Each structure stands twice: as structure tokens, then as C-alpha cells.
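**Q** here are the coordinates; sequence isn't available:
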């Protein structure tokens, strides 16, 4: 079986992309080469792969000016406008518990709604939360492609309902230690043969 190389020994972008890397590993490899380490995991992967293949440095994009509204401590009411700097904070959670109900919980669909509805009010958000909750019983949230572990977990447990998170972690560790053509590691029933 082919073993996962040390990230510092990888010499091509193609080889780098065959393996699963933690963001911290990518950041360390970039830092050791004197390259920028800002951005999400996929930005770091692209930056390192480009550098390995061409020697070019992909610079971080300048951040757009954002609202300075303080979601951590500002007083919130139903007329508060959702800004581009929105964050899920304890202050926001308290507001929604008071206005949407004591059972309020953030969920992926609602967090996506908040992110995509800058300019709307928190009153609109309360209505959206209730609509999402009503619809949520019938639909399953989509897991973003970046969240390989979450997708693997859902698919693994759907296929193996008698197994739990300990087994998910075991087989995920075995799976991600192996290469893949595109660097994506998805659940396959044959994964149970890995260990």
C-alpha cells in the first residue's frame, strides 16, 4: 500500500492534491517556504500546488470593506439589519431564543439564510427560521463539498446504522491515509475492508 508522504517532501501539485491534508499541515508547509498562510484550506492547497508546479505565489485577495457592527455586544431588536459582518454569537442566540422560541438552535440552512440575506431584518430572520424548521422535517441539509469528514460521516452511518462515531473515525483515518485521484475522500462500502 502506498503511504502518505510528509507534506514537506511533496514536489508537485498533482502529488499534493492526491492526499488529504489538514489546514494546519498546509499552513506549515507554506510558512516553511515563506508563503502567505491566510485563507481557507482549499485556498492554501491551491497556493501550495501552484508554487510547487510553477514557483508562482498566489497572493491573498484583499478583503472587502465590511460593516463594523458588533454582533457580540450590540443591542439587538427585530428591526436590526443583517450586515455583511454577521456572526453567530451568544448575543444573537439570546435574541433568537427570545424571539423565535426557547428551543432555538442554529442549523446549516438557517445560517446559510443569514449569510445570504444581508440587508434584511432580524424580524425577517425569525420568520425564515420558522419556515426552515417547518421544512426541515422533510428535507436533509446539503453538506458542502469542503466538509469531507461530515459527508463521509453521514454516508458511513447511513450505510452502517449499527456502527457509531468511533468506527467512523477509525475508517476515516484509514481512508484519508490513502491517495485518491482528486484528493476527495468519500465513503465507499469497501472502506470496511481497510481495517
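**A** On my side now, so go ahead. Everything numeric here is computed off the predicted structure, so don't read it as measured data.

**Q** Every contact and neighbour count from this point should use C-alpha atoms.
**A** Noted.

**Q** Can you give me the buried ones in stretch 130-143?
**A** Buried residues in stretch 130-143, defined by neighbour count with 16 or more other C-alpha atoms under 10 Å: 132-133.

**Q** what about versus this one:
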């Protein structure tokens, strides 16, 4: 995609989704979309306080090393910033870190249910492909090597990288 952008003088920075949308707009309208504005680096307010369970989730929340250390101290070494937890932070401005801890434990419970399948973001094409590959009954008994081989094959062709079940 970057080669295409360079060839047609399109901006190359941004997420895979942003670049894809930029290319699609260019191909359908001949218009060049500019980069989305860069995020401003967050600076700590002069009244900075240490993180606590009462810390409010703000619009500028970052999954920083400081936040990671705080949650590891509360939850334990098994703590990870999951995509689902990051979405919780984005969608729950004004709630507290205590709410985030509760959400994290609830997510762990959901993961124990074999039918639970968290949503995989569109930018994670490979993860979506492999999940669909292994859900296809045609591939029962196949290995990760088989899935990677199928991914490499579809990726090498023009068009969508979405797994299509065998008929």
C-alpha cells in the first residue's frame, strides 16, 4: 500500500485502515485525503497525583508504563492491556480505574466461556483470517502452518484478505 501511495503522491502515514480509506477515496473520486492531525503529546498537569483506584479515565488516557505498573500491582503479573480493555478506556471517560479493574476481571471470566469470541478489529486482518480458517469445518485437524500457508496465498493475490469458507 505504501508503494501505491508513493507512486500517486498520497500520504503514507497513519493506520492501515486510514491508508486503505485514503487509497479507496483516491481511486473512486481522484481526491487526495490528507493525514489526520497528529495527536498532541500528553503532558502531566501541574497538579499531578499518583494513580489510584479513584483515578478518573480521561479523554487523554494512555496505556502507559505507569498505568501498566499500577494495574499489575492491583491485579497481578497476569495483567495485560487487551484490545477489549483499551476499548473500555475509550468508551468510558469519567469512570474510574476501579471500574477498569472490575471490567478486566469480568473479561477474564468471559474468556473462560468456550463460546466467547472477542471482536477482532478490522486492522488485524491476519487474526481475523486465522480465526475464520479454524472455524471452517473443512479445516478440521489442520495446523497453524496450514493457516499461515493459506494466509500467505490469499495475501499474495489482489483483493480482499478475508477468509472464504470452502464449499
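**A** Perfect, thanks for sending it. No experiment lies behind these values; they were computed from the predicted model shown.

**Q** Tell me how the two chains score on TM-score.
**A** Once the chains are laid over each other, their TM-score by TM-score structural alignment, normalised by the length of structure 2 reads 0.76; 160 aligned residues with a C-alpha RMSD of 2.8 Å.

**Q** what are the ranges of the strands in structure 2?
**A** Assigned by DSSP state E, structure 2 shows no strands.

**Q** Quick check: the equivalent of residue 105 of structure 2 over in structure 1 vs residue 31 of structure 1, distance?
**A** Alignment note (TM-score structural alignment): residue 105 of structure 2 maps to residue 130 of structure 1. Residue 130 of structure 1 sits 45 Å away from residue 31 of structure 1, going by C-alpha to C-alpha, to the nearest Å.

**Q** What count of nearby residues applies to residue 129 of structure 1?
**A** 24 (other C-alpha atoms under 10 Å).

**Q** Show me what residue 55 of structure 2 aligns to in structure 1.
**A** Checking TM-score structural alignment: residue 55 of structure 2 goes with residue 80.

**Q** quick one: the residue nearest to the spatial centre of structure 1 from residue 116 of structure 1, how far?
**A** For structure 1, the residue nearest the mean C-alpha position is residue 147 (5.0 Å; C-alpha atoms, centre = their mean). Noted for residue 147 of structure 1: a distance of 19 Å to residue 116 of structure 1, by C-alpha to C-alpha.

**Q** Same check on residue 63 of structure 1?
**A** 18 Å.

**Q** Looking only at neighbour counts, state which of these two leads.
**A** Shown here are residue 63 of structure 1 and residue 116; by other C-alpha under 10 Å, residue 116 has more neighbours (12 against 6).

**Q** What does that one correspond to in structure 2?
**A** So, by TM-score structural alignment, residue 116 of structure 1 is matched to residue 91.

**Q** where exactly do the helices run in structure 1?
**A** 13-17, 23-32, 41-54, 90-100, 108-116, 122-136, 148-159, 165-176 (DSSP state H).

**Q** now these as a markdown table including distance to residue 76 of structure 1?
**A** Output for the helices of structure 1, formatted as a markdown table (distance: least, C-alpha to C-alpha, whole Å):
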| stretch | distance to residue 76 of structure 1 |
| --- | --- |
| helix 13-17 | 44 |
| helix 23-32 | 35 |
| helix 41-54 | 33 |
| helix 90-100 | 7 |
| helix 108-116 | 15 |
| helix 122-136 | 8 |
| helix 148-159 | 32 |
| helix 165-176 | 38 |
